Every structure is written in structure tokens, then in C-alpha cells.
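Student: what follows is a predicted protein model with its sequence.
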Amino acid sequence: MTHQTRWTRGGLRTLAVLAMAMLVIAGTAAAVPVAPNEVYGTVSDQNGDAVDGVTVEAVHDGEVLVSTTTDSDGYYELKVPDPNDEASGETVTIRTTGTQSDDQASITWESAAVDNRDLDVEIQTDTGDGGADDGDTDDGDTDDGDTGGGGAPSGGGGADDGTETTTTTTAPPSEPVEEGLSGTEAEVAIEGDSLVAVGFQSQTELSGSVSVQALQDPPQPVPEARQFVSAAEITFSDGDGEGVDMVRLSVSQSRLDELGVTPSGLVVAHLGDDEWEELDTTVVSTDGPVVVEAPSVGFSTYAVLAQEDVTTTTATGDTPTETTEPPADTTTETPTETTTETDTPGFGISLSLVALIGAALLALRRHA
């Protein structure tokens, strides 16, 4: 065996060893998962006190990415995943839900970033009607008339049982608005922050009058996976509105923005026998206030609810099927493209190293 042959075989062996080492290194250099964007902060009430048990959500394009609740110190922490599995820069809304006046803030999503967002909410507290508030009232004919009810410990100026009563925790309804009816269409304007008008359509002439009272809170809990938007108590002076075919409710766009929902996610519901009946709903207009329409099924309370992940405004039974399919297609396509782009460099290096090792081994056999 010549010196040249030994040198060649030794060099090829060294080359093969180096190639194998590089292959091992490339194999261990797996793609690192995208780190979430961490968001933390404190939720405080109108008095500056920390609020326990408030739900905080991270929302992108109406979809809740992750949620949590505040602890006893009002502290929350969210690890927000990449909304679209794409490049950084998407805007994500951090918001509270379930308080009398919710708050929200936004972040620009960045992998492994840490953002602080403190939120302020308004909490309605219970207030007693006893004690010093009405202690200056002289209820002389009651059994503590000798004190004139002035600051009686039981409150309420001479109440027999001394029981302290509290006000309701729901927001008070607005004043009823009454309008006369004529023609086949009518609309009652309401000066509200959420519900701004209620309209009626009929095949026959409408007569008499109608009273509409906007409600700030639902009189009955709304169905699961539904969010309360607004409601109205509707009363007809002449009968129960049997001639009315369609009911239209106009909701302010600011209310939808506050809740993070889109017009396509709205559904009209009617309260009957203490249960909500969801109706076939159509979005009539999104120019200014969002107007939704549904068939009349008698009159008492109508509400506008928001559905999660809804893409159509047809019957509720069809909605989940139509809603589920688009996300499934998106999810399938996006990871495939992302994974291919992330793993392509490592795969190419591995393939090159395998080819290099194969060539080295083939050369060794030829020089054997």
C-alpha cells in the first residue's frame, strides 16, 4: 500500500467521521417551539382596590386565545400563543369580562416578549338602606318612635326586625319610551348606550301604541356559550302585537366593540316561560348601528345575544357546522406551511451530510 493510498484512505475516514458528527449536531438542532408572549398586570376597581376573580382574556379577531382569572391581589398572567402561526406583529386585545364596566388594552404580539397591562373596571357594590342614611326620619308611630328613628342601630327608622336590606346588583333599566303606531312599519328610538332602536313590520296597518323599555341586564340568565348584548321589554297597548310579523333591534357598534363580537355573531332571542328561545336572525344593516331582524313570536322581552365563532346569521342549528369547517381548513394548512419552512434547513443539511457520508464510504471501498 502506497503512502498516497494511506493518506487518501485516512482523509476519507476523517471526512466520514466529521460528516457523521455534523449529522448528529444537525439532528439535535431541532426547531425550537415559538415562545408565547407573556402578559401580566393588575385589575383594579373604581376605588383603586384589587379585584379578585375577574376573567381576563386575550382575543384576536374575535377569537379567545387564552383566558385566566385574577387572584386575591387582582394579579393575572397570560401566556398568549401566536394568533396566526405567522410572523410577529399581530394585534391582540387583552380585556376583562363580566364586570359592570369592563376595560381592555392591546399588545403587538412578539415571541418571548413580556408586556404589562393594568386594567381598570367598575364593580357595582351592594349598599344598605339602613343606619345613618335615614336615621333623621321621625317615625313617631313606630316602636322606636322615642328615638325618632335618628340613627337607630337597625337602620330603616324603626323597622321591627332590624333586618338590613340591600339594593339589586343589576343595572337599572332605562325609562320606557312610548310611541303611537300607524302604517305597516314603525320604529321606537331609544337613547341608550347599547340598544338604540326597536322596529316593527306588519302586513297590515298598525294601530294603538307600543312601550319599549331598554334593559341593561338580562332578566334571565342567557344560554351557555352566549353573551348578553342588549334587551328590551316590549308592551303593546292594543292586544299583544299579533299583527307584527318582524321585529328589528338596532345595537350600537361601540357595544359590539366593547364585547369583541362582530355583527355576524348576533342572534335575536325571545324570553318565554322563563326560557330564551333563539330565533332565525338576519343582519339587515351594519351601516351605523347594527340592525338585526327576527320573526315575531309574541311580545314580552327580546334580547340580542352574541354567539361564539359564528360565521352566518341563519338558524342556530346550522351555525356550528358552518363555523367549525373554516377553522379546520385554516389549521390544517397553516401548520403544514410553517413546519415545512422551519424544518427545511435542518432536513437539507441532514440530506447533504448523508450524501457526503455515502460518497466517503464509496470512495473508501474503491481504494480498499
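Tutor: Received it, and whenever you're ready, just let me know what you need. What you see is a predicted model, and the numbers here were worked out from it, not measured in a lab.
Student: only C-alpha atoms for contact and neighbour calcs from this point on.
Tutor: OK.
Student: quick one: contacts of the helix or strand containing residue 306?
Tutor: Assigned by DSSP states H and E, residue 306 belongs to strand 301-307. For strand 301-307, contacts defined as CA atoms under 8 Å, 6 or more residues apart in numbering pick out 218, 225-234, 249, 261, 265-272.
Student: right, and the helix or strand after that strand?
Tutor: Next along the chain after strand 301-307, taking DSSP H and E as the criterion, comes helix 319-367.
Student: inside strands: which ones of the contacts of strand 301-307?
Tutor: In this view, these that belong to strands under DSSP state E are 226-234, 249, 266-272.
Student: now list the buried members of those residues.
Tutor: For the ones in strands among the contacts of strand 301-307, a burial check counting by 16 or more other CA atoms under 10 Å picks out 226-234, 249, 266-271.
Student: one more structure, for comparison:
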Amino acid sequence: MKLKKLVISAMSAVLFSGVAMAQNGGLGPFNNSNYSAISAKAAQAQGDPVNVNVNLFLGWTGAWDTVVMKQANILEKWLPKGSKVEWKRNLQGPPVITDLLANKQNIAYLGDNPAIVSTTKTSIAPLKIVGFNMISMGRMCGVLLVRSDAPKFNSPEEVFKWLQDKKVAVPKGSCADRTGQEMIRKAGIKVDWNYNQAEVIVTSLEAKKIDAAVVYEPSASNAVENGFGRYALSGAYYKLLDADAIIMRQDFIQNNRPAAVAWLKANIEALYFMKEKPIDTVNLIKKEIPELTRENIWQAFYGQMPSDTGALPIVNNAVMTITPSARELSANVFSFLKALNVVQGELASDAIDSSVVTQAFKELGLDPEKALFELRGGLPKDNPFKKNDLKKM
């Protein structure tokens, strides 16, 4: 127990600055709160119990707060008494959108690309973005890997020169697809795009069937840990943002508003839990993803990428509320999808419903004009785990 407390204390000192540094990837300004303050305000919402059907997006660090909400039993403290939550695992976004439209899910967590697509299906069912739980500058999604036997590079320019006309894999339609396409476009080169799921892409790197990949975490750090690929470039090099969004059906909000607000309050508590309890968080995620080592899980969420990739010290921003950066990102994503003829027209003015998260922030004594906090990443030497074991201090 003493060892665990020492490690947590050391990790907190290394990881979390609590200072807004926009130039280093922070999307401040930020609220000044903490886990204890939010947890102390937990109270079950008034109203009828609800049945919530939601996805557990294990293959994407942007939605790992859902694992904490589930495994730490946070939701039962906030939702109306008697409420039930059914979790459904998914590997990618499109099936989640299908379930939302068919009313098989009423809340969902989606990467920025599919989240924006979901809001365009109003003729079937109005779906609203009610918050952006996490936004990063190229850390969650815009991760460019090269195969393990690629040459050593001394600059991003050398990376792009080597990539010319090579096979680069990406999960089609994902935030990795958008950030990857943007990096290649800005670099002014051409590559042979190959589309597949992230898990298949990792095995393709191992088999040397592709030369490079743009994937999201934790697939990127998993490939690196297993020696299948190397970090080559971060989307931060081109200041590219990626995000996870929380989607709710409009009828769920209208019929169960106290529960909808309570859900976001529970999510806010989960995010502060992740900030202040990294070891506990890794252990909770390990229960849901036993195939990943604790070392891998920590690196995927809390670890910095090498500085020569253009990555920044701030690895994530717990935002939740609808900030100007979140709106700008939404507009950029819509423009990208429109260029591919995935969506038409303009992003609807009511695609984002900020009223629910604004209410949650105000009832918790938080400023809805400010994000929650920024997360400063640790270096490999700061990782408290070696494979699955806690290091000795």
C-alpha cells in the first residue's frame, strides 16, 4: 500500500501541471477543480429511472472514461434511483450510428468523424453532440507509425520523403483517416492508401505488408511495444486536433433531461478520476482489455510520444463543455467529410446541443466557458509499469 501511494504521488507530480499552456497543446482556459470536489457533490438525480444503452469503445483512448464510469460504479451515484445501464462493445463508429438511429442506443461515444456524420441523419432520428469529453493535438488519433525496419529519420521532412509512393494503412472514415490525409496533403506527397481496421493494420505492420500506418491509440502504442512499428510523426506537427464526442438522441434528452444531465456529471467525475488516479485507471481498463499490458495502457493514455515526432507535452484535454476549439474542430471535420462527399450542405446550427453540458457544469459549480483540465504526459521512464507489473520504487 505504501509503495502504491508513493508511485501515485510521484506520477501525479510528473504528469499534471494544472497550468494552461496553449502553445504546448493545452486548450485552456480551465476550471480549477478536482476529483474530491466533484465526487463530494454526487447525488442521484430526481425523476423516473432510465434504461441507458451505450457503447463501450475499448479500442479508442478517447472513450476510455466510459470504462472508468462502468468499472468504478460512478453512474449509480448520479443517475435516478433504479436506472439501468447496458454496455455494448464496439470496434468502430458506423455500427454505433446504426444502433443510435434504430433506437438500440440512446447515448454513444464516437470519434470526431463519425460523430459529425451522426448529426446529419435527422430524417431518421435527430442525434445531438452534447459534449466533447476529450480533445488532443494529434495524440489520440493522429499517430503516424512506420514499419520497424524503416530507416532512422532526422526530421519530419525525411519521414515524408521516405513515405512517397509507399503503402500507408488507415481505418477508413475515422479521425485517423482525416488526420492522416491532412498530414500527407500538407507534406505535398502521394502515398498508396490502404484501408482496414486498426487491429488488422497492426498485424500488417508486423508482417511488413505495409510501410506505414496512421492509427489511433491504443493500437499505435501496442504496435510500438511489440516492435511492429515506430512512432514517426504526431498530428501535432501540423497542429491537427482530434476528439471524442458524446452523442445523445434528442428524444432521450427531452424525455429524460435530469438523467441526461446526471450522465454528464458522472462523466466529469470519471475524467477527474483518470487525472488523479492513473494507476487505478490503468487497472480498471486492464479488466476490460486484458490482452493489453498495463505498460501499454499507460503509454496509450498518459505517455508522451518522442519529441522528434513533433508531439507535445500535453497529451490530452478533458474538455466536456463546448469550447470555441471544439466548434472549430467540428467545422473542420465537416469540411473534410464534405470534400469526400460523405456529407452535404452545411453543419446544422443545432447539431451541437450545449444546453445539457452547460447545465451540468453550472450545477457542479464549474464554469461552462472553460474546459476541465489538461493532461501533461509522462516520458517512458515515468511509466509506473513494466509489462503488467508495478515497478519497484
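Tutor: On my side now, so go ahead. These figures come from a predicted structure and were not determined experimentally.
Student: TM-score for these two?
Tutor: TM-score for the superposed chains, counting by TM-score structural alignment, normalised by the length of structure 1: 0.21, backed by 118 aligned residues with a CA RMSD of 6.3 Å.
Student: sorry, back to before: in the buried ones among the ones in strands among the contacts of strand 301-307 of structure 1, find the pair that's most separated.
Tutor: Across these, no pair lies farther apart than 226 and 234, at 21.9 Å, counting by CA to CA.
Student: okay, how far is it across stretch 358-374 of structure 2, tip to tip?
Tutor: End-to-end distance of stretch 358-374 of structure 2 (CA to CA, to the nearest Å): 19 Å.
Student: same deal with stretch 290-301 of structure 1?
Tutor: Start to finish, the residues bounding stretch 290-301 of structure 1 are 19 Å apart (CA to CA).
Student: what does stretch 280-294 of structure 2 give?
Tutor: For stretch 280-294 of structure 2, the first-to-last residue distance is 11 Å (CA to CA).
Student: how much space between the closest residue to residue 116 of structure 2 other than its chain neighbours and residue 192 of structure 2?
Tutor: For residue 116 of structure 2, ignoring the flanking residues on the chain, the nearest one in space by CA to CA, 6 or more residues apart in numbering is residue 334 at 6.6 Å. Distance check for residue 334 of structure 2 against residue 192 of structure 2: by CA to CA, it reads 24 Å.
Student: those two: which is more packed in?
Tutor: Neighbours were counted for residue 334 of structure 2 and for residue 192 using other CA atoms under 10 Å; residue 334 has more, 22 against 14.
Student: the more buried one reaches residue 115, doesn't it?
Tutor: No. Under the contact definition of CA atoms under 8 Å, residue 334 of structure 2 does not touch residue 115, with a separation of 10.0 Å.
Student: how far away is residue 331 of structure 2 from residue 337 of structure 2?
Tutor: 10 Å.
Student: quick one: which of the two has more around it?
Tutor: It is residue 337, of residue 331 of structure 2 and residue 337, that has more neighbours when counted by other CA under 10 Å, with 19 against 15.
Student: same for the helix or strand hosting the more buried one, what does it pack against?
Tutor: Taking DSSP H and E as the definition, one finds residue 337 of structure 2 inside helix 324-339. On a contact count with 3 or more CA pairs under 8 Å, 6 or more residues apart in numbering; DSSP states H and E, helix 324-339 of structure 2 meets helix 112-118.
Student: can you classify residue 316 of structure 2 as helix, strand or coil?
Tutor: Judged by DSSP: H, G, I helix; E, B strand; the rest coil, the three-state class of residue 316 of structure 2 is strand.
Student: where's it relative to residue 375 of structure 2, distance?
Tutor: 5 Å.
Student: quick one, which of these two is more surrounded?
Tutor: residue 316 (28 against 25).
Student: chain neighbours aside, what residue packs nearest to that one?
Tutor: Nearest one to residue 316 of structure 2, counting by CA to CA, 6+ apart, is residue 136 at 4.6 Å.
Student: I'd say that neighbour and residue 242 touch.
Tutor: Yes. Under the criterion of CA under 8 Å, residue 136 of structure 2 makes contact with residue 242 at 5.5 Å.
Student: residue 355 of structure 2: how many residues sit nearby?
Tutor: 15.
Student: which SSE is the residue lying closest to it once chain neighbours are set aside in?
Tutor: Once flanking residues are discounted, residue 355 of structure 2 sits nearest to residue 130: 7.7 Å by CA to CA, 6+ apart. Assessed by DSSP H and E, residue 130 of structure 2 sits inside strand 127-136.
Student: helix or strand next in line after the helix or strand residue 184 of structure 2 falls within, which one?
Tutor: Secondary structure assigned from DSSP H and E places residue 184 of structure 2 in helix 175-187. Toward the C-terminus, helix 175-187 of structure 2 is succeeded by strand 192-195 as the next helix or strand (DSSP H and E).
Student: show me what that next one is packed against.
Tutor: Under the contact definition 3+ CA pairs under 8 Å, 6+ apart, strand 192-195 of structure 2 sits against strand 167-170.
Student: assign the closest residue to residue 79 of structure 1 other than its chain neighbours to helix, strand or coil.
Tutor: Spatially, and ignoring its direct neighbours in sequence, residue 79 of structure 1 is nearest to residue 38 (4.5 Å; CA to CA, 6+ apart). Following three-state DSSP, the label given to residue 38 of structure 1 is strand.
Student: you'd agree residue 38 of structure 1 is up against residue 107?
Tutor: No. Residue 38 of structure 1 lies out of contact with residue 107 (CA under 8 Å); the separation is 10.3 Å.
Student: any shared contact partners between those two?
Tutor: Residues touching both residue 38 of structure 1 and residue 107 by CA under 8 Å, 6+ apart: residue 115.
Student: ok, now how distant is the residue nearest to residue 116 of structure 2 from residue 143 of structure 2?
Tutor: To residue 143 of structure 2, residue 334 of structure 2 is 21 Å away according to CA to CA.
Student: over to residue 250 of structure 2?
Tutor: Distance from residue 250 of structure 2 to residue 143 of structure 2, by CA to CA: 33 Å.
Student: residue 248 of structure 2 too?
Tutor: Distance, residue 248 of structure 2 to residue 143 of structure 2, by CA to CA: 28 Å.
Student: what about these two, which has more around it?
Tutor: The neighbour comparison of residue 248 of structure 2 against residue 143 (other CA under 10 Å) goes to residue 143, with 27 against 24.
Student: wait, that one sits on residue 224?
Tutor: No. Counting by CA under 8 Å, residue 143 of structure 2 sits too far from residue 224 to count as a contact (11.3 Å).
Student: hey, what's in contact with both of these two?
Tutor: In contact with both residue 143 of structure 2 and residue 224: residue 231, using CA under 8 Å, 6+ apart.
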